[in-house]
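[1] Requesting a structural model of the entry that follows:
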Amino acid sequence: MVLFDTLSKRFLSTYGSNWTITPNFKRLEEKCVVFDNFYSGSLPCMPARREMHTGRYNFLHRGWGPLEPFDFSAIEELNQAGIYTHLVTDHSHYFEDGGATYHNRYDTWEGFRGQEGDRWVPRICSEPSLNKNLLNKQGMSAVQHYANRSRITSEEEMPSVRTINAGLEFLDHYKEEDNWFLQIECFDPHEPFYVPEKYREMYHNGASEDAYNWPAYRPVDNTVTCDKLDDLKKEYAALITMCDHHLGRILDFMDENKMWDDTMLIVNTDHGFLLGERGFMGKNYMPMYDEIVHIPFYIHDPRYVRRTGRRNALAQTIDIAPTLLEYFDVNIEDYQMDGTSLKPVIENDNKIHENILFGIHGSHINIYNGKYMLMKSPEKENQPLVSYTLMPTNIRGFYEKNTLEQGIMIKGNRFTNGIPCVKYPDKTYINPMQFGDLLFDLEADPMQENPLSDKAVMQEMCVKLKKEMEKVEAPEEEFIRVGLVK
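    Purely as a prediction, here's the structure:
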């Protein structure tokens, strides 16, 4: 599995882009099934990875956090079935408080330092070299990133390139072996869009030192001109082209070693990104529009005659875990996953989901059935909001003391696999109420430009949403928060 972070499908030639340079993503069409309706479930980074392990939605029960002691992990299940698992990654969130239990599920792992605000290179903020305001981004992560760059002076030293190299080294050693799973996970093309000049020159000429390559998560205002947004998209495209180049090295290796005959390949991402579209930059505080949640997905399964072509059936990140387990003949009937194997879609484009859910904890709760998409807003104060966890951590720290003091031990349920856990009151920086409920007909309005005000359809989708939330045993507080009292 080759996993890129923040890879937007609208920047890939496979999905219709006519200006970005992505020949190797396009090349995947020759060997892979391409999914046209693949969606994120829980966002952003670590909630998505929890879904990849558990096959269950994360966002209804808690926000960003590690795998829980009560979680089922498909990776651990593969280990127990005799499948060797190895992770190579430069995604620094794995090694912070909010993600520190994922990489240890693999038999072995390799990590490469230096991406974004990875607390790696020692820095003293008074150093002049760290006070340059060149990255269009405020805060410690920007200062840290600039310090990290002092040790990254060539493409070969970039963490994502070192990650790809480590993955290729594993493949070279074990290409003749059976029963292994390799996850090559690159933080790129996540922002900042820091990329060698040779890729930037494919899109524009200009000094990289003052490039607009790290957008703050905020609405677009009059300080961000159309020219700046155009430059920002080019910087992002240049980084995607670098990812494409190194993806090509993996495809070359598979060609040269005839690995397509007996090796599954998945190429995927966790979510997309808004670069000025709809007046927003970012991925987390606005409604989860198509540009964010509708993501690219490629899979090559050597067992089937129909190994290429497009598939239209709805699928999601929650389907990855059961797909891996089914591929390795690991029994999945005993595990109540929200996802299901992609096998019926790959074989015959058969429907596996009537409805899918997606969202960010504390924001809209969203449902899509292939035609209508409802983004259900909280009512009034976005409360009550709770977290179910035995791991009370955020991205880089623990829950605040006053939150810990209010924790209540509750009985085990489906989400906790029967294990008692603690329910904590939660809060969020997100203000979804400013957008209200949003309803779209994506068949008639795929760009989501014309929200519907059809009361009958709204009622129908609310009924479906409540039913799906009940199916996954969402906390009672979530029903109250969005006005769907249980």
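[2] From now on I want contacts and neighbour counts done on CA atoms only, so please keep to that.
    OK.
[3] what's the distance between residue 3 and residue 266?
    Computed as C-alpha to C-alpha, to the nearest Å, the residue 3 to residue 266 distance reads 8 Å.
[4] That should have said residue 172, apologies.
    Distance from residue 172 to residue 266, by C-alpha to C-alpha: 18 Å.
[5] ok, these two, which is more surrounded?
    When residue 172 and residue 266 are compared for neighbours, residue 266 comes out ahead with 18 against 12, by other C-alpha atoms under 10 Å.
[6] got the contact list for the more buried one?
    The contact partners of residue 266, by C-alpha atoms under 8 Å, 6 or more residues apart in numbering, come to 1, 2, 297, 298, 299, 300.
[7] Determine which two of these are furthest apart.
    Spatially, the most separated pair among the contacts of residue 266 is 2 and 300, at 11.9 Å (C-alpha to C-alpha).
[8] I have a second one here; can you model it like the first so I can compare?
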Amino acid sequence: MNVILIMNDTLRYDHVGANGNPWISTPNLDAFAAEAAVFDNNHLCSFPTVPNRHEMMKGRHGNPFQAWRPLEWGAMTLPKALRLAGYETMFIHDTPHLANFGYGFDRPFSGWEFVRGNEADRWRTDYFSELQVPGGGKFTWDQQATHEYRNYRHMRREEDQCVARVMSAACEWLDHNAGHEKFFLWIDSFDPHEPWDPPQHYVDMYDPGYEGVKITWPSFGEVADKFSPAEQRNVKALYAGEVTLMDRWIGRVLEKIDDLGLREKTAVIIMSDHGFDFFEHGYVGKRAIYPEVVRTVQMVRLPDGAGAGSRIAQLTQHPDFAPSVFDLTGVEVPEGMDIQGRSWVPLLSGGGYEARTATVSGNGPSYFDARSPFAAALAGRFTGWSPLQVTDGRWWLVDNADPGMRELYDVDADPDTQVNLYGQEPDHYARLHAELISFLEQSQAPEIAIKLFRDGPDGIDPKQGAAVFAPGMFPDGVPMNTVRPGNVVRRD
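    Below is the predicted model:
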């Protein structure tokens, strides 16, 4: 059996029509969902991009001890194991963090193609002496403005957009490789990750007539009040337009699969790694706390149609990807790979499945001052203990070493997580907290993480955790096409 993965960075579960969204336009994903098994509770474990890909390739929980680091030399991974078992394996992506700074996520594959120019990719170095940035500080970084200028100014047509080039490269690869006895194709599209710059007609589908500044990469944090209602609406429209653009080009790949007669022998898996906070809880950005970020897209279409049209409610996570593909292909897990995830294939075929009682999610190591792991590690400042999120599918716990920062929600009654029941439901808190401690112990988390959540922060130095996390994160500095001497970035 061939396997094709289409991974979409930052695609929210609730921004797919088939997942109950009545206003988003995702016709290709919707049609695919009708032929696939749709997982309604696939939750991120590690967060964001790089720790997530570690989990998917290794089948092991990264949270709460997998930092933002390169793929280790010699690591046994799913694509490497498939290659050694005779599969032709290919990696086509535009996700800069998987390649820049020698991160090496291409190494396990037979071949790879890196589509240049998205987000932090150190691609273009075009000169400028002064760049005017509108928006009054509502954009994320000055560095982002230079990226907009240097990289994205060369993408004039829809066909020049990164997602279009990634999916076109995948189609071309399929044209030349459909004859292989068996192949594994990993397509990693960084869209709909910010910045959101789809052609204007996609944005007009959701916010026609807007005349303000297009804030393609809004500043992160508890900053919702910095944005006017019109700006908030347009930011959401920019993202929605990017999702619809992505959907169109995914459709090209799905069409190519059918044109080449591959449907009958190819499993197709469409996934996302995490979502995005669009002003919910007053926040902009990404925190692995609430459903809008934690709940992700996962759809699986098998050649024999097993599970087609079904909705799967069981709790699954990204470390389950590797054991599931081993299960689909019949390739044995290499000795020493030490898989921690569990195959979801029985959920499609009707076999036995040991259901999870809870999932744990978090953004990087949670035993140091990591509300903003990047800023904290780089600036060396304490900003509060990082939370971990635990859920059984109904009760949703945001656990924290600081009791004053704990939150508990009944998402059946309160899907928008607005009514904090921590302190009112001690039994549910105790049960989910016990699930967290059990997860940390079984996952062989560092003792500092277990102690922090089991016993509290007394005696724990935040710098101790930061020292574990920061080394190797950015070997040559911040991964941005940065503002250089002689460059002036002016804000209105």
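[9] Overlay the chains and give the TM-score.
    In this superposition the chains share a TM-score of 0.83, using TM-score structural alignment, normalised by the length of the first structure; 427 aligned residues with a C-alpha RMSD of 2.2 Å.
[10] and residue 401 of the first structure, how many residues sit next to it?
    Residue 401 of the first structure - counted by other C-alpha under 10 Å - has 8 other residues nearby.
[11] quick one: what's aligned to it in the second structure?
    By TM-score structural alignment, residue 401 of the first structure lines up with nothing in the second structure.
[12] contacting residues for the aligned residue in the first structure for residue 48 of the second structure?
    Alignment note (TM-score structural alignment): residue 48 of the second structure maps to residue 44 of the first structure. By C-alpha under 8 Å, 6+ apart, residue 44 of the first structure lies in contact with 64, 270, 271, 283, 284, 360.
[13] when you align them, which residue in the second structure goes with the fourth one?
    Spelled out, it's residue 283 of the first structure. Residue 283 of the first structure maps onto residue 286 in the second structure, by TM-score structural alignment.
[14] Hmm, its match is touching residue 294, no?
    No: if you go by C-alpha atoms under 8 Å, residue 286 of the second structure and residue 294 don't touch, sitting 9.4 Å apart.
[15] what residues do those two have in common as contacts?
    residue 275.
[16] Comparing these two, which residue is more hemmed in?
    For residue 286 of the second structure versus residue 294, neighbours defined as other C-alpha under 10 Å are more numerous around residue 294 (27 against 22).
[17] wait, residue 94 of the first structure sits on residue 105?
    No: counting by C-alpha under 8 Å, residue 94 of the first structure sits too far from residue 105 to count as a contact (11.4 Å).
[18] and the longest helix for the second structure?
    Counting residues, the longest helix found in the second structure (DSSP state H) is helix 229-259.
[19] Which part of the first structure matches that helix?
    Counting by TM-score structural alignment, helix 229-259 of the second structure sits on residues 226-256 of the first structure.
[20] The matching stretch against the second structure, how far on average?
    Following the fit onto the second structure, the mean deviation recorded for stretch 226-256 of the first structure is 1.1 Å by mean C-alpha distance after the TM-score superposition for the first structure.
[21] Just the buried positions in that stretch, please.
    By neighbour count on 16 or more other C-alpha atoms under 10 Å, the buried set for stretch 226-256 of the first structure is 229, 231-248, 250-251, 254.
[22] Now residue 2 of the second structure. Nearest residue, chain neighbours left out?
    residue 266 (4.4 Å; C-alpha to C-alpha, 6 or more residues apart in numbering).
[23] Starting from residue 310 of the second structure, give me the distance back to that neighbour.
    For residue 266 of the second structure, the distance to residue 310 of the second structure - C-alpha to C-alpha - is 19 Å.
[24] between the two, who's got more neighbours?
    Taking other C-alpha under 10 Å, residue 266 of the second structure and residue 310 do not tie; residue 266 has more neighbours (20 against 17).
[25] Determine the number of other residues adjacent to residue 292 of the first structure.
    With other C-alpha under 10 Å as criterion, residue 292 of the first structure counts 25.
[26] Identify the residue spatially nearest to it, adjacent ones excluded.
    Using C-alpha to C-alpha, 6+ apart, the nearest residue to residue 292 of the first structure is residue 272, at 4.0 Å.
[27] Just confirm the one you found contacts residue 7, I think it does.
    Yes: using C-alpha under 8 Å, residue 272 of the first structure is in contact with residue 7, at 5.4 Å.
[28] Which residues are in contact with each of the two?
    By C-alpha under 8 Å, 6+ apart, the residues touching both residue 272 of the first structure and residue 7 are residue 295.
[29] Just give me the match in the first structure for residue 269 of the second structure.
    Using TM-score structural alignment, residue 269 of the second structure pairs with residue 266 in the first structure.
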